[in-house]
Every structure is written in structure tokens, then in C-alpha cells.
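In: Sequence and predicted structure, then a few things I'm wondering about:
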Amino acid sequence: MGVIAPISFLRRLDSLKATSALALGAVVYLIFIVIYYYANPTQPLPSKDEIQLINFTPQFLTTLPIFVFAFTCHQNIFSVYNELSDNGQSMLNRIITSSIGSAVVVYHIIGILGYLTFGKTTGSNIIQMYSPTLLVTIGRIAIVILVLFSFPLQCHPCRACLDKVLFAVGEYWKSTRFGKNAAYNSLTAHDTEDDHVHPHTPTGTADHGGSNTEISEFKYVAMTTGILIASYIIAISVKELEIVLSFVGSTGSTAVSFILPGSFYYKLHKNDPWTKRKILSVCLMIYGWLIMVVCLTANIRRVIKG
């Protein structure tokens, strides 16, 4: 908490450049460990008969949400967009492509080589499966660094969304007490002034992160502190990270990655003719709901059965 808390209170994503660079360095080191121990195994590698290219089991439904979670970075896209000095569409496309592309490469290297090293015995935390050498010990420290410095990147959009939710709840309460018209006008003003994404705006003048530029210092500190405390309680209460990632992937990540993008596109083009993109947006939304219902059910059954 002593490391996470100070950097979680930073208002801009570009203030996290140094910590993010360290986290990326930790990822590179973890890749090195996986490659090194595949090339220089400390135990016999599994035979070719043990390696299965395709192995579909019911456990797939509890593992799929982890993959969804692994590629979910949508929650930060608006803050990134607003803080870019060149936030044209081509630049944004390059950033998205390079981010997702590099993630694909990293996941494939660690996943494939880890499986080829341990076979069916591969666990959810592959670093724990290696012999406790100096290289592996440093690798475990690298995981700690990676998790520590990834948290502020998630705290930033969480705080912004919490601000919007609290504002909406406050306006709803005002509407029931003082009249709907005044609350509606206030809500509209908040959305147009604070939530607007300014295209082609220099970083120095951009409205980064929505209402974070207008929020009072007390509210900002209170929300951040609340997020930190809630996260800490969850962290010390959960014994298996895999279960947490499965539930988060089944709910939040699925909604952010599939359901909401499809819903937003359909809503924006509701009165337009049915085009290929409109059809695909509906399919994406339906696919997201299926993933959420099926995978969440599988994870709940898994927890109940123990």
C-alpha cells in the first residue's frame, strides 16, 4: 500500500510513464525466464504424446474469461486519447494495434513455452512451478512489480466512473426532491462540459479523464482512498487469483469488451439502414451476453462445488 497509494492519487496517465516502463521491464524479464527454462529445463520436458494442440473440456468455460480480461484495456482509451499530443485516428489506431499486438506476442510466448515445459501439470502461476533459483526469485519480484504498477492504471478509470455514478445518483436524488427539469439540465451540462472528448487537442489543454479536472480535492481523495481500501480488502480475502480473474472477466471485462461497444454502436445508428457494421455490432452484443451468462454460471458452479 505504501508504494501503490502515492501513485494512485496522480490525476494523469502520463504521470505513470516511469512506473509503467518498470512494469514493462518486468514483463520482458518474465519472458526471458520462460524462454530460458524451456531451452535449459531443470526437469524432463513432457513427451510429445502428452502435448495436445486442442483439448476442449468444461474447464474452458472458466478459463475463457481470463483471456477476455487479459485483452481488456478499453477503459483507459478516452484518457489516452485526451492526453495524446497527436490524437488523430491514425495515431490512435497505431497505438491500439501495437498494444494488442504486443500483448498477443507476450501471451503466446509465455503460454506456449510454459505448456511445452510442464505439459498437463501447468499451473495458473507458472513462475511458482520453477525451481527456486536466483533467476526465479527475481522473476517473482518482477511479478510483484508488475501487479503493483498496473493497479494505478486501473484505479484511474475506476475513479472517473465512480465520479460519474455518484453524480448521476446525486442528480436523481435532486430530481425526486426539487423537480426533474433542474436535475436534467444540470446532468446535460455535466455531460457536455466534462465528458466531452476533445479531438485533436494538445495534451496541455485537454480535458483528461472527464470530471477529474473539476472535481473537488476532498472528493477526489475520498474516492481514491475508498478504491484503495476496497481493493486491499479484496486482495487479502482472496486466496486464488485465478478465480478473481475469472469472475472479473465474466462480468466487467465482457461488458467493456463486447456488450457495451456493440450496444453503443447500435444505439448511435438505431435509425440508420442495416449495414454490415450494424449487424456485427448486434452480434457482438449478443456474443458478449452469451459469454457473460455461460461463463459466469460455470464459475459460480465451480465455486459452489469447491
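Out: Done, it's in. Numbers count the residues shown, from 1 in each chain.
In: contacts, neighbours, all on C-alpha from now
Out: Fine.
In: Skip ahead from the lengthiest helix in the chain and say which helix or strand is next.
Out: If each helix of the chain is counted by residues according to DSSP state H, the longest one is helix 134-178. Using DSSP states H and E, the helix or strand that follows helix 134-178 in sequence is helix 180-194.
In: Can you tell me which helices and strands that following helix packs against?
Out: Based on contacts counted as 3 or more Cα pairs under 8 Å, 6 or more residues apart in numbering; DSSP states H and E, the elements that helix 180-194 packs against are helix 134-178.
In: Tell me which other helices or strands the helix it packs on touches.
Out: Taking 3+ Cα pairs under 8 Å, 6+ apart as contact, the helices and strands that helix 134-178 lies on are helix 4-8, helix 17-39, helix 180-194, helix 217-237.
In: Any chance of TSV for those helices, columns distance to F71?
Out: Shown next, in TSV, are the helices and strands packed on helix 134-178 (distance: least, Cα to Cα, whole Å):
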stretch	distance to F71
helix 4-8	22
helix 17-39	15
helix 180-194	28
helix 217-237	21
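In: Ok, which of those helices comes nearest Y266?
Out: helix 180-194 (20.4 Å; Cα to Cα).
In: List the contacts of stretch 34-48.
Out: Contacting residues not belonging to stretch 34-48 are listed as I109, I110, L113, G114, L116, T117, F118, G119, S131 [Cα atoms under 8 Å, 6 or more residues apart in numbering].
In: distance between the ends of that stretch?
Out: 19 Å (Cα to Cα, to the nearest Å).
In: and if you look at stretch 65-76?
Out: 19 Å.
In: Likewise for stretch 262-277?
Out: So stretch 262-277: terminal residues 10 Å apart, Cα to Cα.
In: try stretch 254-265
Out: Using Cα to Cα, the two ends of stretch 254-265 sit 16 Å apart.
In: Use this one as the comparison:
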Amino acid sequence: DTVTKVLVRMFGLSPTALLARRDFVVLLCAFTVVIPLCLQKDMARLARASLVSLFFVVFILTAVLLRFFTFFSLPPTEDAFQFYNSGVIPAIGVMAFAFMCHHNVFLLYSSIEGASQEKWDKVTHFSVSASFIVTVAFGLVGYITFTGYVQGDLLENYCWNDDLMNLARVVFSATILLTFPIECLVTRAVVEAVWQRLDTPRSYTAVTIAIVMGAYVLSVSTDCLGIVLELNGVLAAVPLAFVLPAATYLKLCP
């Protein structure tokens, strides 16, 4: 959605143009960027893509901070800074989704050169702390900028004739494209552990493409990022982050 709207804005495309169709743009990105990265067998090979994605996040945060000081004033909204309201429960799901990394642990640990508990502690503590700071910065700055008018997708709040934020939208889309392969590798590892038949290049490629195409079908079936994050948080992140680790510990150490 984001890239499509930016392309329409930049090139003045008609609504019927091929590049104005979100399903085509997403499919094009899947085959040109996502699938080649997902076909990697070693998560360590995605380190450079992850580093680029990290720089992209810093750029987006910088753009949001800049617009915080230069954006025009909005009319005040009632109870904009109330400590608790009806949106706190969905917000917990979104936050849980943002910090959900438990399913990546084994592949990430195995990708560390000379992995040890000390190295793993440093990596996890730094990563989670940095993620927390960035997430809080996005949340605070984004909400203070728009208060009661804020939408679930922060970048949707900014004008479509704002070139800086349009660039931030494109960069955000690139971040998603570079992040998805890590999740794909984890999913494929689970399939491989259960199926145990990915011993040929053909089956390996087929499973990878099937995973990407499944995600593609789900992505084009909705255009509301907020509800997707909320559902993912409730249905996937909460069990993975809070329920299953505790249940596993109780099973191993009764």
C-alpha cells in the first residue's frame, strides 16, 4: 500500500495503472527482493541486510522527529493524555508483537561466530534495550504530534505531498522487505524439522516460495496494518512470549 501510494504521488499514475495496483507491486517486490533473500540457507548471510534495515529505522525515526518540530499544529482532542483508555489492550498486543523474537533464538544463536552464553547475553541485552528505546521514541513522538488523531500506522498520519515522509514510507517498506526473510528462514526451519524432506534444491525452493506466496496472499487481503498488528500480538506474540516459555520451563523444571 505504502509504495503504491508513493508511486502514484511521484509519477501521477492513474488508478488503473499497473504500478498503482497494490497486488502487483507487492508481487513484484516478492519476486525481486524477498524470494532471493529467503532462499539463503544461513541466517548469518542476512547480516548485511539487517544492518541496512537498522540504518533505515534510524532514518525513519529522524524524519518523524523532524516533523515533530515542523508539523503544523492540530486542534486539541479531549482526554488526549489520559493514562488509560479502551485502546490499551490492543496496544499490549502490538507491543508484544514488536518484541517477539523467541522463535528466532535458535537460528540467531547458531549464526553467532564462536557463540557462548556471554556473547549471547551481550547481543540480546543490547538488542532488546535498543529496540525498547526506538519503540518508545516512535510511540511518544508520533502520539504527541497527532494526539487523538493518530492512526494505527504512524506514517499514514502524514500528508502524501510531504516528500520527506514519502521517502520515509519507501524506506519503511524496504525495512519490511529486508526483515521478512529472517521470519521465512525460521518458518522453513520448522517445516524442515517436521517434514525432513528438504534435502533437494527443488523441494527447498518450493517450500520457500510457498511460504512467501502464503504471506503474499494474506498481505493483499487487508489494507489495515493496525488490526494486523493487534491480531498478531494477541494470537501469536502473547503465546510465544509469555505462555509457551513459562509452560516449557515448568515442564522441564517442575
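Out: Ah, there it is. Since this is a predicted model, take the numbers as computed values, not measurements.
In: If any of the contacts of stretch 34-48 of structure 1 are buried, give me the ChimeraX selection for them.
Out: Burial among the contacts of stretch 34-48 of structure 1 is assessed by 16 or more other Cα atoms under 10 Å; the matching ChimeraX selection reads:
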select :109,110,113,114,116,117,118,119
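In: Redo the contacts of stretch 34-48 of structure 1 as JSON lines? Include distance to L16 of structure 1 and secondary structure.
Out: As requested, those are exported to JSON lines (distance: Cα to Cα, whole Å; DSSP: H, G, I helix; E, B strand; the rest coil):
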{"residue": "I109", "distance to L16 of structure 1": "26", "secondary structure": "helix"}
{"residue": "I110", "distance to L16 of structure 1": "26", "secondary structure": "helix"}
{"residue": "L113", "distance to L16 of structure 1": "31", "secondary structure": "helix"}
{"residue": "G114", "distance to L16 of structure 1": "30", "secondary structure": "helix"}
{"residue": "L116", "distance to L16 of structure 1": "35", "secondary structure": "helix"}
{"residue": "T117", "distance to L16 of structure 1": "35", "secondary structure": "helix"}
{"residue": "F118", "distance to L16 of structure 1": "36", "secondary structure": "helix"}
{"residue": "G119", "distance to L16 of structure 1": "37", "secondary structure": "helix"}
{"residue": "S131", "distance to L16 of structure 1": "33", "secondary structure": "coil"}
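In: Show me which pair in the contacts of stretch 34-48 of structure 1 is furthest apart.
Out: Going by Cα to Cα, the pair spanning the contacts of stretch 34-48 of structure 1 furthest: I109 and S131, at 19.8 Å.
In: count of neighbours near R197 of structure 2?
Out: Residues near R197 of structure 2, counting by other Cα atoms under 10 Å, number 11.
In: Can you tell me the SS state at it?
Out: Classification of R197 of structure 2 using DSSP: H, G, I helix; E, B strand; the rest coil returns coil.
In: who are the neighbours in contact with it?
Out: R197 of structure 2 is in contact with S203, counting by Cα under 8 Å, 6+ apart.
In: do the same with V170 of structure 2
Out: T2, V3, V6.
In: can you tell me how far the nearest residue to the first one once chain neighbours are set aside sits from E183 of structure 2?
Out: Read that as T2 of structure 2. Counting by Cα to Cα, 6 or more residues apart in numbering, T2 of structure 2 lies nearest to R169, which is 6.2 Å off, once chain neighbours are set aside. Separation of R169 of structure 2 from E183 of structure 2 (Cα to Cα) stands at 21 Å.
In: ok, now R67 of structure 2?
Out: 32 Å.
In: re earlier: quick one: map the residue nearest to T2 of structure 2 onto structure 1.
Out: Under the alignment (TM-score structural alignment), R169 of structure 2 pairs with R140 of structure 1.
In: Number of residues surrounding G288 of structure 1?
Out: G288 of structure 1, neighbours per other Cα under 10 Å, totals 23.
In: any idea which element it lies in?
Out: Applying DSSP H and E, one finds G288 of structure 1 within helix 276-305.
In: who has more neighbours, R67 and E183 of structure 2?
Out: Neighbour count, other Cα under 10 Å: between R67 of structure 2 and E183, R67 has more, with 18 against 14.
In: Quickly note the distance from the more buried one to L167 of structure 2.
Out: Applying Cα to Cα, the value for R67 of structure 2 to L167 of structure 2 is 13 Å.
In: what do you get for I176 of structure 2?
Out: Per Cα to Cα, I176 of structure 2 is found 14 Å from L167 of structure 2.
In: Which residue of the two possesses the greater neighbour count?
Out: L167 (16 against 12).
In: can you pull the contacts of that one?
Out: L167 of structure 2 neighbours (Cα under 8 Å, 6+ apart): none.
In: measure it to L27 of structure 2 for me?
Out: 21 Å.
In: re earlier: could you count how many residues lie near the residue nearest to T2 of structure 2?
Out: R169 of structure 2, neighbours per other Cα under 10 Å, totals 22.
In: so what's N212 of structure 1 closest to, chain neighbours aside?
Out: In space, N212 of structure 1 is closest to A160, 6.8 Å off (Cα to Cα, 6+ apart).
In: surely the one you found meets K219?
Out: No - the pair A160 of structure 1 and K219 does not pass the contact test of Cα atoms under 8 Å, sitting 11.4 Å apart.
In: Who has more neighbours out of the two?
Out: Shown here are A160 of structure 1 and K219; by other Cα under 10 Å, A160 has more neighbours (21 against 12).
In: Map that one across to structure 2 for me.
Out: Counting by TM-score structural alignment, A160 of structure 1 lines up with A189 in structure 2.
In: The aligned residue in structure 2 for P44 of structure 1 and V150 of structure 2, how far apart?
Out: Aligned counterpart of P44 of structure 1 in structure 2: S73 (TM-score structural alignment). Noted for S73 of structure 2: a distance of 13 Å to V150 of structure 2, by Cα to Cα.
In: Which one's more surrounded, these two?
Out: V150 (16 against 10).
In: Return the residues in contact with that one.
Out: G142, Y143, N157.
In: ok, the corresponding residue of structure 1 for it to T63 of structure 1 distance?
Out: V150 of structure 2 maps onto T122 in structure 1, with residues paired by TM-score structural alignment. Using Cα to Cα, we find T122 of structure 1 at a distance of 13 Å from T63 of structure 1.
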